[in-house]
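> what follows is a predicted structure for the sequence shown.
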Amino acid sequence: MHHLTRRRTLAGLGAAGLATLAAACGTSAPPTAEGSGGADGALRWWDHFGGLQDLHTRWAEEVGASIGVTVEHTYNEPSAATEALQLANQAGKLPDVYTALVGLPLPALVDSGWVHEITLSDEARARLPEGAFVEGLTQLDGKIYGLPAFSDKQYVGLAWYNTEVAEAVGFEPPTSYDDLIAALQAIADHGEHTPMTMALGVPGRMREQIDDLAQAGGFPGYQGQRYDTGEFEYHHDAYLAAIELYKEISDKGFLLPGSAGFQIPDARGRWAAGGIGFHMDGPYSPGAVRSLNPDMLPLMAVAGMPTPEGQDVVATRGARGADWVMAGSTQLAEQASQLIESFTQEDYQTALASGMDQPPILLDVVAKAEVIAPYAQLVGDFSTHVFRAPQAIVRNVEVAKAEARRSTVTPELGDVIQGYLGGEISDLKQALVDLSDASSRALDDAIAGAAAEGAAVDRTDWEFPDWEAGKDYAY
């Protein structure tokens, strides 16, 4: 959200780089005699959820015993998870069940052999919220190819803070950009604690946070593309303001030394060790922090996502795409389907909530789960502040043929942020204009290529002039 980072699943479907992935690994290698299975015919299950390792290790044992096959669970660190899948695919060794981090739209994954149809019982389908399966995102022609296990109601540009530091320094939870700067300055002036750390060494994480902050700050779209006109506008004032916030934090020396190169575990681990005021992270922070330093959990609090003037957050997210998929080369389709179906069970969803990672798709279970108060608060905020976005692929599944051809745009937003904070880029506005133009060209070229092959798609598919902020979009 990973996206790719953990938040960057198929829900976005606006990412650059799809064509590169398709060219590099768009076709599965022929299944070997043992297919995707592990040693001695075991079912292999991969994910990248750092806060869920204990749960998933236990779940693999329990489900394996119930379905009569050994389940081998493997955790891949988020920044390495996508490459691991690509290499496994090239070797014809995709895990039987994995998190859908490849970045290709569902129709392209199906066509290229990455994924296999999932068989779910009527009971499993009934457990999920109405509309959980969306044509083009999790199913095609009524056949299910991906399971959404998490809620689409979430955002990741959250200011987590240490209550022990807050009490010592005496600042209130910041809601505006100025409030956040003031709190960081107060920590710096106090002199006993480091104000903040961030994973500035991960372009994808910077992109995700700034995309969310910009939308909450007034950008009428997501991931640089406007909902109403379909135009790319990374140079919108809301993007400039959000990036300038990070620039001010960096320039004023509020960051722990080394933050410019920190990967996600580096930044989070140092904050979890204590003595640092703030850390920008997603809702999954408590689960990951618990695995690093359980003693930090009682000291965690969240100020929410800051906005320019402290106004309420209004966020918009598309329908959730596939979180879990089955490898097209699996030799254990029945057992893999049973493992994926187990993720719909209330006991798993409750345990998922207790893991305090992304909010589970069954949000009601959070009330029964063992979670810290800030996590429960966030889930409630998400339910109030996140609305359903329009998605081109939902209105026209032919859009997938263009998305699968879209070339990588470099430097991407995360690279621009890094370059500006590091001093390599001096004219931020121009760099963002260039990114908008390059993104627009990449989409136009992808549409032209898909149309030349008979796809019924054009730029109007990305235009939703009737979209309104703060309302669920209805097609």
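Great, that's in hand.

> C-alpha from now on. contacts and neighbour counts both.
Fine.

> the closest residue to Glu135 other than its chain neighbours: which element?
The spatially closest residue to Glu135, leaving aside those adjacent along the chain, is Val394, at 6.5 Å (CA to CA, 6 or more residues apart in numbering). Secondary structure assignment for Val394, by DSSP states H and E: helix 392-395.

> might you report the residue contacts of the residue nearest to Glu135?
Taking CA atoms under 8 Å, 6 or more residues apart in numbering as the criterion, Val394 is in contact with 134-137.

> dropping in the other structure now:
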Amino acid sequence: MKKKKELKISRRTVMKGALAAGAMMSAGSIPSKLFAGEYNIPDPLKPLPTTGGNMRWIDSGDMKGVFWKKLFPEYAASRGITIEYDGLPWKEINKIVPIAIRNGTVHDVFQLPLGMDPGVAVAEGWVQPWDDYIENIDEWLAAFPSGVYLPGVNQFNGKTYGTCLTANKRTGTCLLYSEKYMSEAGYDPQAGRMTYSEIRDAAKKITKNGNGQYYGWIIGGNQVNRWEDVVHTFGQVGGAHSGRGGFTNRHINFQNGKFQIASDQYMEAVELLLQLKSDGSAFPGVMSMNAPQARALMPQGAAGMIFQGPWCIGVWGRDAPDWKYGIASEPVPDGKEAQPLYIAEGGSNTFWLSANSTMGPFAGDLIRFMGTEQGQIYWAQTVGAADPAVNPDAVAKAGLTGPSAQALSMFAENILVGPNPIVRNKDVGIVAAKSRVPDPSLALVIQGLYTGQLKGVEAQLKDCNQRYEDALDKAVEEARADGANVTRDDWVFPNWDVYSNYGAEKYQEL
């Protein structure tokens, strides 16, 4: 069989290609007519300002960026405005947004930095509610699936501050792999979940086959959230039943209300990452790249496996349509059955309107349209499983096939709705507003263990777990001091069946 041309290039050349790909995505240079198609954009429900203006929008890009680059020019032309779009990696958003808030230059519409609780953004005056800008907002909200809009999550003081166009029933740590490399290593992830030992063995064999030209596994190591995401999800699959979402949900076992960071399952997941490194199976230089750059290296033949999300599907389909890859569920520890993953009720990719924005009428008009069934169909047809549309009827009508359809089916099988303390007690939202992620965070601890700056997995995770417990205790105490009726017991759900969805009737039983 003739070798692919990219297998002969040097690692230096591959790295340059990845950096270039990341820069292109950051610059928002996706052609506006890629996946060409015109949209039927309806007239606004009420007259909009005739003064024009420039609306600035920033988010984490990927397939969202592909869609916006198609829609924004048409929407802007229909409303007599211009739209400036920046699709950037999360690492950049985490830096840019807080600085821009401080100096008054933040985009009109933006996503919050990872790990920041929305209640903090509201309390500190970063954002304003959408209510005055989305016509008939109560009727509009009622059309969304139950649980997408919740007090303390995206609604505060009776107002809607965050808008969600996508569902959160997905994971960002799927096993994505080169079909060729994995087959040559003797594995087929489609035959069933791979175990940790099989992942490790496959990575070794791929690396050996690569003979210095490609490696078993890659990660965007300088994007710190990737470390936590992998360990968190792998830990859940291994049996560390816990919540997802913000600080007041993430890593907490709702059977006892305690953090799971020091669990055996989290430790096993960290050890797997360290073993991939010590085996020599990790692509050299992972600490110098972010997630989009690592993802861009896969079709170039640099690595056999990556743990990322379904957003890769559309990007690879665009950039490397002939590359053969597969998507599968996260691996499971040896000798164990895969356990369900859990989401809190609510959507994802929440958009916030700057408190200082004067483009609210246009932003609200656009968001309102995107929340309609037709807007959701348009979204689903381009974005697919990368960021699934929140309207299930729209997803069904979008006619998705191939890897996108496979990913959505996989998520439906693997993911359940878990308890959400804020649904049980709205005063948990006050705790959320008081919360601060401890420093060093779990993400930084895992990254430090991988680089060798920190030593001792068990000791580090136990210390980290205690920091998180102390931080939540402090936030609860501060909330109570402000009059909140809340205790740590609000995080204990004795009627939680970890193999079933936790629906409204379960809250009524408490």
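That came in fine, so what should we check first? On a predicted model such as this, the values are computed, not experimentally measured, just so you know.

> one step back: quick one: the residue nearest to Glu135 of the first structure and Gly318 of the first structure, what's the gap?
Here Val394 of the first structure is placed at a distance of 9 Å from Gly318 of the first structure (CA to CA, to the nearest Å).

> Thr233 of the second structure -> the first structure?
Using TM-score structural alignment to pair residues, one finds that Thr233 of the second structure aligns to Asp212 in the first structure.

> nearest residue to that match other than its sequence neighbours?
The shortest distance from Asp212 of the first structure to any non-neighbouring residue, by CA to CA, 6+ apart, is to Gly157 (5.9 Å).

> I'd guessed the one you found sits against Asp281; true?
Yes: here Gly157 of the first structure reaches Asp281: they are 6.2 Å apart, a contact under CA atoms under 8 Å.

> neighbours of Leu184 of the first structure, how many?
Burial of Leu184 of the first structure, expressed as a neighbour count using other CA atoms under 10 Å, amounts to 25.

> identify the residues contacting the equivalent of it over in the second structure.
With TM-score structural alignment as the criterion, the equivalent of Leu184 of the first structure in the second structure is Ala203. Residues in contact with Ala203 of the second structure, defined by CA under 8 Å, 6+ apart, are 215-217, 276, 281, 304-305.

> report the secondary structure state of the residue most central in space within the second structure.
What sits nearest the mean C-alpha location of the second structure, by CA atoms, centre = their mean, is Gly172, with 5.8 Å. Three-state assignment for Gly172 of the second structure (DSSP: H, G, I helix; E, B strand; the rest coil): coil.

> mind listing what's buried in the helix or strand hosting the match of Leu184 of the first structure?
Taking DSSP H and E as the definition, Ala203 of the second structure sits inside helix 196-210. Neighbour counts over helix 196-210 of the second structure (16 or more other CA atoms under 10 Å) mark 196, 198-210 as buried.

> what's the helix or strand just after that helix aligned against in the first structure?
Next helix or strand after helix 196-210 of the second structure toward the C-terminus (DSSP H and E): strand 215-218. Residues 194-197 of the first structure are matched to strand 215-218 of the second structure when aligned by TM-score structural alignment.

> tell me the secondary structure for the nearest residue to Glu346 of the first structure once chain neighbours are set aside?
Spatial nearest neighbour of Glu346 of the first structure, excluding adjacent residues (CA to CA, 6+ apart): Val365 at 7.4 Å. For Val365 of the first structure, the reduced secondary structure class is helix; criterion used: three-state DSSP.

> count the neighbours of Val365 of the first structure for me.
Other residues within reach of Val365 of the first structure, judged by other CA under 10 Å, total 19.

> same thing with Ala124 of the first structure?
Burial of Ala124 of the first structure is recorded as 15 neighbouring residues (other CA under 10 Å).

> for the stretch 301-450 of the second structure, just list every one of the strands.
Secondary structure of the stretch 301-450 of the second structure by DSSP state E, counting those that start in this stretch: the strands cover 303-308, 325-328, 341-343, 347-348, 351-354, 415-417.

> Ala88 of the first structure and Val169 of the first structure: what is the separation?
Distance of Ala88 of the first structure to Val169 of the first structure, computed by CA to CA: 50 Å.

> now name the helix or strand holding the equivalent of Val66 of the second structure over in the first structure.
Using TM-score structural alignment to pair residues, one finds that Val66 of the second structure aligns to Asp54 in the first structure. Mapping Asp54 of the first structure onto the secondary structure by DSSP H and E places it in helix 53-67.
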